[in-house]
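J.: The sequence and its predicted three-dimensional model are supplied below.
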Amino acid sequence: PTPKSMKIAAPALLLTLAASSSSAGAFSPRSLSSASAGASQSRRPFFPPYDDGDGLSMVSQQAEQPPTDKSNYPTYGEWSPTSWTAKEDPLSPEFDDDERLSSALRRLHRCAPLVFAGEVRSLSEKLGRACRGQGFVLMGGDSLETFDDFHVDRVRDTFRVLLQMALVLTFGGGLPVIKVGKMAGQFVKSASTPDGFGTVETRDGTTLLSYVGDMINSSPFDPESRRHDPFNMVEAYHQSSQTLNILRAFSAGGYASMSRLHAWNLDFAEETEEGSRYRKFASKVDESLRFNRAIGIDTNDPVFERVDFYTGHDCRCLHYEGALTREDSISGNYYDCSAHLLVLGDEAKDPNCAHVEFARGVNNPLAVRVTEGWTPSDLVGAVNALNPLNEVGKIAVKVHMSPEAIQNNLPGLIRAVQRESLSVLWIADPGYGDVREAEDGCLLSRDFEGIRSQLRAYFDVMETTGAHPGGVSLDMT
């Protein structure tokens, strides 16, 4: 399917899942493990203010007063937003102009946070409730953002599709849906390679660095475009800022109002079977809203008019992430203010790698993408390294496997986590092995039946192991 048809069919797939949830028990609230509810809620350690070399302490704009007593802060090793530079880092890009890199990082240091500590804490609290079976995460967006594709309509349409899917899940599953857009920062390819950003591409005898995303280099096959340019990070910041402004306007400005259920349907879906099914579904919700109004419930209340919407992206370029890390002077915690949620991949297997070193020190919730090569000991080690205090709502595991691997490997991973009494939120991440290239060679798509099979396998395993199916993550283009 094309990106358009993917967006048409996505709500339809979730309609199917919601309809079958009563028999499969997929959405019934269920605690993750007996230890989840009692996991530590201790505060994170205090670290010195981040200084960019000019004596400027980077403090959250929400902060007002520093903590008065830091003696009770737990410690688990020295950490700073730049301590990752002392660790092995085969995945981050190499910039050949140190002066240009320093200039770009200084500019990012002075930029305002894209997200704020209070927003991140709000997401963590909701993810904690989802860990206990009281919520469901919906994450979706582009697999790779680009500078050229940015447009208000594109952001709006992605937001609108996520609202549609969230409505289906909320009404069909009976659980609050936590909406996370994979946007406003997804400018680096998420697929890891053995050589990270050092991979090369050869055409007609000419070898250049591979294109890895607009945050690092550009796609045209010429030496200047493929060079790693640190000022691409600055451009990525400014585009992310625009995207977040649009999302905040839509989520709080009335666009997400429940009274606009029918208007959410995309124009190109009007004449499709999926569009028809959505309209029928929206009509049922309309009936419920009319009933609420009839018994005196004010449906003009802000709870019906706005939604909480969060962002997340793959944590690949640590220069960018570190430069946007800020200390909240109220709590003493550090937050990566580039996004609410950060996603790690296979690099999380190594507790001594640069990405784990960086991620363990920020107070953002983290998602770890687990593929078929992961063992129970790999997962337990990663969770312990990233969440040594076993905080509820800190770690999500995105299950990115074939249906067969989900059935064969996932139960062992879940049981290992349960044995160690670790707090983990399990999220389905379908699309494994289903990427296909269109005839023109320019468009990648995913087989929808493959995605459906992976989701069904995921819900089956959640049911048999007693784990809570905590969410789904979809690449919509």
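T.: Everything's here; your move.
J.: C-alpha only now, for contacts and for neighbours.
T.: Noted.
J.: Quote the end-to-end distance of stretch 369-382.
T.: 11 Å (Cα to Cα, to the nearest Å).
J.: which residues touch that stretch?
T.: 343-346, 348-351, 397-402, 405, 409, 412-413, 416-417, 420 (Cα atoms under 8 Å, 6 or more residues apart in numbering).
J.: Strands - which of the residues you listed land there?
T.: In this view, these that belong to strands under DSSP state E are 343, 344, 397, 398, 399.
J.: The fourth one contacts residue 428, correct?
T.: Yes: shown here, residue 398 and residue 428 form a contact pair, counting by Cα atoms under 8 Å, at 5.7 Å.
J.: the more surrounded of those two?
T.: residue 428 (27 against 24; other Cα atoms under 10 Å).
J.: filter the contacts of stretch 369-382 to the buried ones?
T.: 343-346, 348-351, 397-402, 405, 409, 413, 416-417 (16 or more other Cα atoms under 10 Å).
J.: Below is an additional structure, to be compared with the one above:
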Amino acid sequence: MSSTHLLRAAMAAHQPEWYSLDLLRTVLGELAGRPGLVRPAACATLRGELSRAGRGEAFVVQAGDCAERFADASSGTTRRKIDQFDALTARSVAAGGIPVVRIGRIAGQYAKPRSTPTEQLADGRSVPVYRGDAVNGERPDPADRRADPARLLDAYDRSADVLDVLDGHAVGGGEPVWSSHEALLLEYEESLVRPDREGGRLGSSGHLLWVGDRTRQLDHAHVDFLRSVRNPVAVKIGPSVAPGDVTALVRALDPQHETGRLTLIARMGRDRVREHLDRVLAELGERARDVVWLVDPMHGNTLVNRAGQKTRVVGDMVDEIDDAAGVLSTHGCLLAGVHLETTPDPVAECVATHEDLVARSPLPEYRSACDPRLGPTQAATVVEHAARAARRTRTI
């Protein structure tokens, strides 16, 4: 076990190399004594809403930042994100004809898995890669990129700030926006486990917790963590997943066949979704109907333009949505929703067509801390398209 981890590090990939084990122990002890960020009753309510979506009675829009920044955990920024959900909800209801379950990548999406542990700067220096504000700073400076356990306390505080605004909005009569994030930092997640109403374990860091395509292995500590908590949980599955492994994940994470417990988020890519999703569904058989199916049309379609920026093509996204919906309906399953990286800011991080990739000039207003996000108009277009595609799976 690495000297810079405390919990199950031998089985957990994409964990930071914290600079101080003593400070990490102190921080985790502090977090363990704080109130849970979300309540068991709220998680149970969301589980019921996801069950409705799995039956075709609601449509899930899960959307928000690729990587949240601490600096954006203000009431004003959070309200703008709620306003974007209001706009997306209106477009979805008009296109799909059913209520919307609104789940944000919000109030906890402060850590990201990265492909490499370091990055090389233009001046030839190598520094640790930015892993999200819960781990280190975005500024390419060795001191700022040090994995600092004290940032976990900031992650808790900023999540609490955002949740206060979301709760106030719901109490004031607004449609709720539920919180979700990738449960990546296991030491943080474990420190915030609290008892649920039935004596089980609740991951109190967020309403819905997911593991990504890089940490979904059955013998992996991240899957063990999801198995141990009673939240609604999700797993992202990419084109490399073996169909048998998906079946094993469904059995492990939803042994009681409880619709609303487990969401699978397919992120195969436009050119691969038909073949790979078909194989997964064929292997699952009847068990495929126990799962809430979302499509993430972004992560399998990341490209690099001629200016060297990561970007995504909106046309690829709508094609993947259509293909995923078609494959699901062939197997008697419903497309229950869509998972997107979005921002209410007027950014230019994604493009409309492949022709837009050839320009040598960098995209203007590219502000993402990690991956390219959809701006407001683009997000509305994709959500409306997804709602229509989902409607078709309910009528076939």
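T.: Looks like it came in fine. These numbers were taken from a predicted model, which means no experiment stands behind them.
J.: now what about the TM-score between them?
T.: Superposed pair, TM-score by TM-score structural alignment, normalised by the length of the second structure: 0.79. Supporting alignment: 338 aligned residues with a Cα RMSD of 2.3 Å.
J.: Find residues that contact each of residue 398 and residue 428 of the first structure.
T.: residue 473.
J.: all helices in the stretch 101-250 of the first structure, in order from the N-terminus.
T.: Residue ranges of the helices in the stretch 101-250 of the first structure, as given by DSSP state H, counting those that start in this stretch, are 117-131, 152-173, 223-226, 231-252.
J.: and among the ones you listed, the most buried is which?
T.: When those are scored by mean count of other Cα atoms under 10 Å, the highest mean neighbour count falls to helix 117-131 (a mean of 22).
J.: what about the residue nearest the centre of the first structure, which SS state?
T.: By Cα atoms, centre = their mean, the mean C-alpha position of the first structure lies nearest to residue 312, the distance being 3.4 Å. Of the three states, residue 312 of the first structure takes strand according to DSSP: H, G, I helix; E, B strand; the rest coil.
J.: re the thing from before, can you redo the helices of the stretch 101-250 of the first structure as TSV with distance to residue 375 of the first structure?
T.: Converted to TSV, those look like this (distance: least, Cα to Cα, whole Å):
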stretch	distance to residue 375 of the first structure
helix 117-131	22
helix 152-173	31
helix 223-226	36
helix 231-252	34
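J.: Of all those, which one is nearest residue 385 of the first structure?
T.: Nearest of those to residue 385 of the first structure, taken as Cα to Cα: helix 117-131 at 18.1 Å.
J.: From residue 163 of the second structure, how far off is the counterpart of the residue nearest to the centre of the first structure in the second structure?
T.: Under the alignment by TM-score structural alignment, residue 312 of the first structure pairs with residue 180 in the second structure. With the distance defined as Cα to Cα, residue 180 of the second structure ends up 11 Å from residue 163 of the second structure.
J.: what sits in contact with each of these two?
T.: Counting by Cα under 8 Å, 6+ apart, the residues touching both residue 180 of the second structure and residue 163 are residue 107.
J.: which bit of the first structure covers stretch 132-152 of the second structure?
T.: Residue span in the first structure matched to stretch 132-152 of the second structure, by TM-score structural alignment: 213-233.
J.: related to what we said a few turns ago, of the ones in strands among the contacts of stretch 369-382 of the first structure, which is the nearest to residue 385 of the first structure?
T.: After measuring these against residue 385 of the first structure - Cα to Cα - the closest member comes out as residue 344, at 12.7 Å.
J.: Excluding covalently adjacent residues, which one is nearest to the closest one?
T.: residue 368 (4.8 Å; Cα to Cα, 6 or more residues apart in numbering).
J.: likewise residue 12 of the first structure?
T.: Per Cα to Cα, 6+ apart, closest to residue 12 of the first structure is residue 274, 5.6 Å.
J.: In whichever strand or helix holds the one you found, which residues are buried?
T.: Residue 274 of the first structure belongs to helix 273-294 when assigned by DSSP states H and E. The neighbour-count check on helix 273-294 of the first structure (16+ other Cα under 10 Å) flags 274, 275, 278, 279, 281, 282, 285, 286, 289 as buried.
J.: list the helices and strands that helix packs on?
T.: helix 3-24 (3 or more Cα pairs under 8 Å, 6 or more residues apart in numbering; DSSP states H and E).
J.: what stretch of the second structure does the helix it packs on fall on?
T.: Using TM-score structural alignment, helix 3-24 of the first structure pairs with nothing in the second structure.
J.: got the buried residues for that helix?
T.: 3, 5-15, 17-18, 21.
J.: distance between stretch 192-203 of the second structure and the chain's centre?
T.: 22 Å (Cα atoms, centre = their mean, to the nearest Å).
J.: First residue to last residue on it, what's the distance there?
T.: 6 Å.
J.: And the contacts of that stretch?
T.: Counting by Cα under 8 Å, 6+ apart, 31-32, 36-37, 40-41, 189-190, 204-205, 209, 228-231 sit against stretch 192-203 of the second structure.
J.: Kindly report the same for stretch 446-460 of the first structure.
T.: 1, 6, 13, 24, 26, 401-404, 406-407, 428, 430-432, 434-436, 469.
J.: The first structure: which residue goes with residue 238 of the second structure?
T.: With TM-score structural alignment as the criterion, residue 238 of the second structure matches residue 371.
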